[in-house]
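**Student:** would you be able to build a 3D model of this:
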Amino acid sequence: MTKRIGLLTAGSDCAGMNAAIRGIGKAVSAEKNLELIGFRDGFNGLVEDRTMDLGGGVLSGILTLGGTILGISRNIPQAMPAANGTADLTQNAVDTYKRRKLDALVCIGGKETIKAGLRLSQAGLNVVVLPKAADNDIPGTDKAIGFDTAREIATQAIDRLHSTANATHRIMIVELAGVSAGWLTLGAGLAAGADVILIPEFPYDFGLISAAIGGRQKAGRNFSLVAVAENARSQELVEFMERAARKKAGQQSGSDSAVNAEMERIGKGYSGETMLLARRLEDETGLQSRITILGALVRGGTPTASDRLLATQLAEWGVLMVATGQFGRMAVRMDGAMSSVPLEDVVDKHKLVTADHGWIRGAYQVGTCLGVKIPGL
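**Tutor:** Coordinates of the predicted model:
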């Protein structure tokens, strides 16, 4: 009996998603009892029953393409845009699944896709998730699709800024994706020889950064490269936010206006804290600073060989999971071996950089300032 598989790509785009689509299509076509149907624009297509035929040579030539031929959206069934905010349209997704007589749904996406996949699984759908995340913050797997390409692009960007920083005697600050985890910033920063690397896991001491750059100035190196994750925070800011939280909970007295003003500043954008860092460094060092925000740049373009291989492996494993009835799970590659983990084990969790990670030790060994003193290093 033929099994029908639905496929969608959700969340933010990243390189390697088309490679995964191709891998799934190739694996399905190799099996006589499997069929594949694509849904357009992530969960929007599932909720609205908008499909794309993935046969007839559509998958030819997409291995090297960035983005996703299916289109993408951040919307999830349990929180779809509505006139008065959002609406739970999970039942619409279930109805489409049944109307299309699907036997499984494969979702390529990140943390929100995992959450949506778990919800659909609990609603009775047979769901398999393939992990993708340019910032590599999905737990349970060595790497997610898109990370290697993002790291390579970020490394090249920092490399290119090195000569400009040197020629102009400036501090070049490169802001990278990383709301909760600093894998992209740490990996690219270390690979490109950044002088300072700041990540969310370790709130930084500005004094240590200033001292590190000051030391370079004394040694005749009147420029520096700083790689900073978008959500890296100073120890001062973290302490203030903790005080604000206590204030909000009624556990601490103080000025509401001061707390509110600072919280408003914090929420103005990804680069707000980075801009403050740049200004403080100019004041302390006397060097001009410039900020480059890579943003979505690291998500596009041709995927690296590593991302193509990972996407192909995860795709093949995902189809195997469907064929063998392993549902409500995420395909992973852990310690080099392919396997799967329950969605419940990874939902609402983050893979964070730890103090004992080899990249942290490596950074210390080559004299990179991480803005914090870590015991034992």
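**Student:** CA only for contacts and neighbour counts going forward, please
**Tutor:** Noted.
**Student:** mind checking how far Leu34 is from Gly325?
**Tutor:** 13 Å (Cα to Cα, to the nearest Å).
**Student:** please apply the same query to Ser12.
**Tutor:** Distance of Ser12 to Gly325, computed by Cα to Cα: 28 Å.
**Student:** out of those two, which sits in the more crowded spot?
**Tutor:** Remark: of Ser12 and Gly325, Ser12 carries more neighbours, 18 against 14, as counted by other Cα atoms under 10 Å.
**Student:** I have a second one here; can you model it like the first so I can compare?
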Amino acid sequence: MKIGILTSGGDCPGLNAIIRGVCKPAIQHYGMEVWGIQSGFRGLVDDNVVPLEEKVLSGLLNSAGTVLGTSRDMPFKRRFSASSEDKPSMMMKTIKKHGFDCIVCIGGNGTQDTAYQLSKLGVNVVTIPKTIDNDVEGTDVCYGFDSAVSIATDAIDRLHSTASAHQRVMVIEVMGHNAGWIALYSGMAGGGDIILIPELGYNIHNVGSKIIERLKQGKPYSIVVVAEGIKTMENKKAAQFIAEEIEYETGFETRETVLGYIQRGGIPTAYDRNLATRMGGFAAQLIEGKQYGQMVSLNGSTIMPVPLEKIAGKARLVNEDNDLIIQGKRMGICFG
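**Tutor:** Here you go, the predicted model:
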């Protein structure tokens, strides 16, 4: 069999580990021929593909980034204005030209949607959910989430000493436009006193009251963890807005820190490396069994397939009954 593999959407720590997780068993165990598609779906449009041999995969497990490159191209949403051919038809030409039996698509929600559209055109696809936001429907955990949470938690840990020394309120902004998984998990792991996520909303007066309450309890500093997607006024960044509002509400000196793209960089955690190996190997197994149109999913401790038609166009958000939120409230953590 001849398969193509691509990484699409935003990058995350250790995409190379997933590429390795798919390609090594595909080549060594199943005897498949593997080709790398450069720059996500753009590589299918531009016919930018290269053969991937087993020796190329050595050393990828703990390396950062992706050897295939990535892009946010959405070929089913944007068409070439200066061409008589649209992007979907150009992708189909590339797939037929190289005789790919299956395309492995690694990415988040946009990638899952695009892969599903490809499958409706008759292309055999298998996908792997990769996003630090952890918001792909149909899987408990996405590759890259644990690494991003570890980076954010380390930053929160470091801010504790500064906040304590200067008796300040420290606001740290982490990624998450619509989903607050990183803020929730890193905030809880890092001992955040206040955690604000898009799904729950917040009342700034409650935030101020919590900080004042802590002061009365002999706790002169507070750590506030916010997801970038929480609602603000005047289009201000989340951390800036919350810091300004806290100072207004309480009069306490407040400083903000925005982690930004640092959450996407570096090498993956041990958990993500093992998850890449499990998910990648399962993807190769699905291809061998001709089980196409599936996304590789982690359900509890089990790796299993989920039909793309069930998850495309959906997002997995944090619910108010999440056990971390329930236990956090019982511990006195404010969620807005």
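**Student:** I figured Glu199 of the second structure hits Trp181, correct?
**Tutor:** No. Glu199 of the second structure is beyond contact range of Trp181, at 9.9 Å (criterion: Cα atoms under 8 Å).
**Student:** now do the shared contacts for the two.
**Tutor:** The contact sets of Glu199 of the second structure and Trp181 overlap at Leu317, Val318 (Cα atoms under 8 Å, 6 or more residues apart in numbering).
**Student:** between those two, point out the one with more neighbours.
**Tutor:** Just comparing Glu199 of the second structure and Trp181: by other Cα under 10 Å the higher neighbour count belongs to Trp181, 25 against 17.
**Student:** residue ranges of the helices in the second structure, please?
**Tutor:** Along the second structure, counting by DSSP state H, helices occupy 15-28, 41-46, 87-98, 109-120, 145-166, 181-189, 204-216, 238-250, 270-288, 308-311, 323-330.
**Student:** in CSV: those helices, plus distance to Lys77 of the second structure.
**Tutor:** Formatted as CSV, those follow (distance: least, Cα to Cα, whole Å):
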stretch, distance to Lys77 of the second structure
helix 15-28, 25
helix 41-46, 12
helix 87-98, 9
helix 109-120, 9
helix 145-166, 27
helix 181-189, 28
helix 204-216, 38
helix 238-250, 29
helix 270-288, 27
helix 308-311, 18
helix 323-330, 37
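**Student:** and Gly300 of the second structure, which of these is closest to it?
**Tutor:** Distance to Gly300 of the second structure, taken as Cα to Cα, is lowest for helix 270-288 among the helices of the second structure, at 12.4 Å.
**Student:** equivalent range in the first structure for that closest one?
**Tutor:** On the first structure, the counterpart of helix 270-288 of the second structure by TM-score structural alignment is residues 305-323.
**Student:** how much does that stretch stray from the second structure?
**Tutor:** Following the fit onto the second structure, the mean deviation recorded for stretch 305-323 of the first structure is 0.7 Å by mean Cα distance after the TM-score superposition for the first structure.
**Student:** quick one: the nearest residue to Met321 of the first structure once chain neighbours are set aside from Asp348 of the first structure, how far?
**Tutor:** Computed as Cα to Cα, 6 or more residues apart in numbering, the closest residue to Met321 of the first structure that is not its neighbour in sequence is Phe327, at 7.0 Å. Phe327 of the first structure sits 19 Å away from Asp348 of the first structure, going by Cα to Cα.
**Student:** swap in Phe240 of the first structure?
**Tutor:** For Phe240 of the first structure relative to Asp348 of the first structure (Cα to Cα), the value is 25 Å.
**Student:** Leu54 of the first structure too?
**Tutor:** Leu54 of the first structure is 32 Å from Asp348 of the first structure, by Cα to Cα.
**Student:** higher neighbour count, these two?
**Tutor:** Taking other Cα under 10 Å, Leu54 of the first structure and Asp348 do not tie; Leu54 has more neighbours (19 against 13).
**Student:** check contacts around the alignment partner in the second structure of Ala15 of the first structure.
**Tutor:** Under the alignment (TM-score structural alignment), Ala15 of the first structure maps onto Pro13 of the second structure. When contacts are counted by Cα under 8 Å, 6+ apart, Pro13 of the second structure touches Ala64, Gly65, Gly144, Ser147, Ala148, Arg264, Gly265, Gly266, Ile267, Pro268.
**Student:** around the equivalent of Leu200 of the second structure over in the first structure, how many other residues sit close by?
**Tutor:** Matched by TM-score structural alignment, Leu200 of the second structure corresponds to Phe202 in the first structure. Per other Cα under 10 Å, the neighbour tally for Phe202 of the first structure reads 21.
**Student:** contacts for stretch 224-232 of the second structure?
**Tutor:** So stretch 224-232 of the second structure is contacted by 169-180, 182-183, 187, 192-198, 201, 237-239, 241 (Cα under 8 Å, 6+ apart).
**Student:** now it: buried residues?
**Tutor:** Val224, Val225, Val226, Ala227, Glu228, Gly229, Ile230, Lys231 (16 or more other Cα atoms under 10 Å).
**Student:** got the end-to-end distance for that stretch?
**Tutor:** Terminal-residue distance, stretch 224-232 of the second structure (Cα to Cα): 15 Å.
**Student:** what lines up with Gly336 of the first structure in the second structure?
**Tutor:** Looks like Gly336 of the first structure aligns to Ser301 there (TM-score structural alignment).
**Student:** the second structure: which residue goes with Thr368 of the first structure?
**Tutor:** Match for Thr368 of the first structure (TM-score structural alignment): Ile333.
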